[in-house]
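Enquirer: kindly generate the corresponding structure for this input.
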Amino acid sequence: MERGASNATAGLEVGELRRAVTRGELVAYYQPEYDLTTGRPVVLEALCRWVHPDRGLILPDSFIPIAERSGLIADLGRAILEQSGRRAAEWHQRGLRVGIAVNISPSQLTPAFAEAVLEIVHGLGLPRWTVTAEITETPALLESCDEYRALAALIDGGVGISIDDFGAGTTSVEGLRRMPFTEVKIDRSLMRDRRAEADDLVAECVEIARAQSAIVVAEGVETADDLERARRWGCDRAQGYYFSPAVAAEELEPLLQPA
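Expert: Sure thing, here's the model as predicted:
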């Protein structure tokens, strides 16, 4: 998940957002995850932007809460999944084997939602593990059988599950042990925290991930020192402004290489 930076958008209304979904005003920008062994971008996280006809480019901090409160979050998520999925399918047809990651709200996680996601992914002809759904653990998630079944169904169908923001105070070590996942992302707050306790928490996270054969991604990598710390932690991938902010797909294409 990207570093937030809200812009001035006072007065945004639900009706505007509903129209934005239907009119195609919501677009995906992409922030790459780099493989620390090959040095290549291997996954692009799709991050929603609203290209408002009057206000210009609006960042997600300003409209995601509206989408959550109004129940539009599922429509918004589907629009970004379909858009980024089509882009991934195009890249794959050109031999550019890169995965995409899409953020999912915990409120969306139902067996019906998982079925809809798999229908989109399989309909686009994307290979297994091309798409990853990023989700932040919540207490409710740990208590819901339906949400667990949705996570398991996505993994069974070849969609990866990334546990986002580990260490930010939401995702716990105990929660990580209990959830099915294929990837875990270490929150940028731990990258900024230079205490030994932060290193110990990451070490626990890496140990749990290794037991599940899961990928570990360091978020918030902004300097060469951050990158070296991610390597010491044993991370497989890194993401952050050191490599690239979230940008339009066309800006990333020159970085993608045939598999």
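
Enquirer: hey, let's count contacts and neighbours off CA atoms from now on
Expert: Noted.

Enquirer: and the closest residue to residue 212 other than its chain neighbours, what does it touch?
Expert: Among residues not flanking residue 212 along the chain, residue 182 sits closest, at 7.4 Å (Cα to Cα, 6 or more residues apart in numbering). Contact analysis of residue 182 by Cα atoms under 8 Å, 6 or more residues apart in numbering lists 160, 161, 162, 212, 213, 214, 215.

Enquirer: another for comparison:
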Amino acid sequence: MEREVRVAIGELDAQELSHAIDTHELQIHVQPQIDLQSGEVVAVEGLSRWTHPTRGPIPPTDFVALAEATGLIHDLGLFALRECCRIGRTWRERGLDLAVAVNVSPLQLQTDRFFDELERQLSDSGLAPADLIVEVTEAERIADYGVVAGRLDVIQEWGVTVSIDDFGSGHSSIERALAVHAQELKLDRSLIAGADWEAVGDAVALAQEGGMRVVAEGIETREQLEQVRAAGCDRGQGYFIARPSDPDAFTDWLQSFLR
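Expert: Sure thing, here's the model as predicted:
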């Protein structure tokens, strides 16, 4: 029996989510990342958004939880992967040099399906592997780090970047990132909001010693931006820089940002 997942605006079931995925009711919004030294926009994170026809916006935490509880995470993940590859390729054709990060659940990494689909989507879209970042969420839920590391090694050989999300939230650690041979570590917004800049600096030093690039998430003030830059973070992301938006609105924002 499928577990029931409730949202604040009412009940939501797997059939509704499946229908939303099949009918393109979901959309990908993007949030930029900047290089903290040059200030240039270098990448975006693709974020799934769902506006229900009668209930309005559904919080991502709710529909992702539903997807993981019912097995729809594989369909949801494929939707996000396909759209991120398409968006990234479209931008390349327009001359925009931006990498695109797609969120991937540990549940997806436990099957061959994700890796088969990743290869297929890169081929079908024509997106260069170097323009894609696979962002692993909640790394503590990976069941077998050895198996997952071997699979992620293969896609890194293609040129895809592997990133570990949520550091500082309890969902990931430097050790877990190293165990899957990640090339990037993302500091969780809770770590930035906590303003423990010594801890941030220590995390950056450990990650960079392990050969990882460090991205600070959840930057909401100029002070936070300056602090993560001073701590040695490589990239930054957050509302102070730009909120997530649909790709067209982001393109308009980027043109203004570049002027």
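
Enquirer: on the three-state scheme, residue 29 of the second structure is what?
Expert: Following DSSP: H, G, I helix; E, B strand; the rest coil, the label given to residue 29 of the second structure is strand.

Enquirer: so it touches residue 243, yeah?
Expert: No: Residue 29 of the second structure is beyond contact range of residue 243, at 9.5 Å (criterion: Cα atoms under 8 Å).

Enquirer: who has more neighbours out of the two?
Expert: Neighbours were counted for residue 29 of the second structure and for residue 243 using other Cα atoms under 10 Å; residue 29 has more, 21 against 14.

Enquirer: which of the residues in stretch 182-196 of the first structure are buried?
Expert: For stretch 182-196 of the first structure, a neighbour-count test (16 or more other Cα atoms under 10 Å) marks 182, 183, 184, 185, 186, 187, 188, 189, 190, 191 as buried.

Enquirer: among those, which one lies nearest to residue 126 of the first structure?
Expert: For those, the minimum distance to residue 126 of the first structure (Cα to Cα) is 17.6 Å, reached by residue 182.

Enquirer: the second structure: strands as residue ranges?
Expert: For the second structure, applying DSSP state E gives strands covering 5-7, 10-12, 26-35, 41-52, 56-58, 99-104, 132-136, 161-167, 184-187, 213-216, 235-236.

Enquirer: would TSV of those strands with distance to residue 247 of the second structure be doable?
Expert: As requested, those are exported to TSV (distance: least, Cα to Cα, whole Å):
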stretch	distance to residue 247 of the second structure
strand 5-7	27
strand 10-12	27
strand 26-35	6
strand 41-52	9
strand 56-58	18
strand 99-104	12
strand 132-136	16
strand 161-167	22
strand 184-187	22
strand 213-216	21
strand 235-236	19
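
Enquirer: closest to residue 65 of the second structure out of those?
Expert: Checking the strands of the second structure against residue 65 of the second structure by Cα to Cα gives strand 5-7 as the closest, at 7.4 Å.

Enquirer: show me what the closest one is packed against.
Expert: strand 10-12, helix 60-70 (3 or more Cα pairs under 8 Å, 6 or more residues apart in numbering; DSSP states H and E).

Enquirer: pick the most deeply packed of the ones you listed.
Expert: Highest mean neighbour count of those: helix 60-70, a mean of 17 (counted as mean count of other Cα atoms under 10 Å).

Enquirer: could you check the angle that helix makes with strand 41-52?
Expert: For helix 60-70 of the second structure against strand 41-52, the angle by axes from the mean of the first three to the mean of the last three Cα atoms, to 10 degrees is 70 degrees.

Enquirer: list the contacts of helix 60-70 of the second structure.
Expert: Outside helix 60-70 of the second structure, the residues touching it (Cα under 8 Å, 6+ apart) are 2-7, 13-14, 17, 48-50, 72-73, 76, 107.

Enquirer: against the first structure, where does stretch 167-184 of the second structure fall?
Expert: Mapped onto the first structure using TM-score structural alignment, stretch 167-184 of the second structure spans residues 166-183.

Enquirer: gap between residue 39 of the first structure and residue 238 of the first structure?
Expert: Using Cα to Cα, to the nearest Å, residue 39 of the first structure is found at 10 Å from residue 238 of the first structure.

Enquirer: ok, residue 168 of the first structure next?
Expert: For residue 168 of the first structure, the distance to residue 238 of the first structure (Cα to Cα) stands at 17 Å.

Enquirer: the more surrounded of those two?
Expert: Neighbour count, other Cα under 10 Å: between residue 168 of the first structure and residue 238, residue 238 has more, with 27 against 14.

Enquirer: so what's the equivalent of that one over in the second structure up against?
Expert: With TM-score structural alignment as the criterion, residue 238 of the first structure lines up with residue 236 in the second structure. Residue 236 of the second structure is in contact with 33, 34, 35, 36, 215, 216, 217, 219, 225, 228, counting by Cα under 8 Å, 6+ apart.

Enquirer: number of nearby residues for the closest residue to residue 236 of the second structure other than its chain neighbours?
Expert: Closest residue to residue 236 of the second structure apart from its sequence neighbours, by Cα to Cα, 6+ apart: residue 216 at 4.8 Å. By other Cα under 10 Å, the residues close to residue 216 of the second structure number 29.
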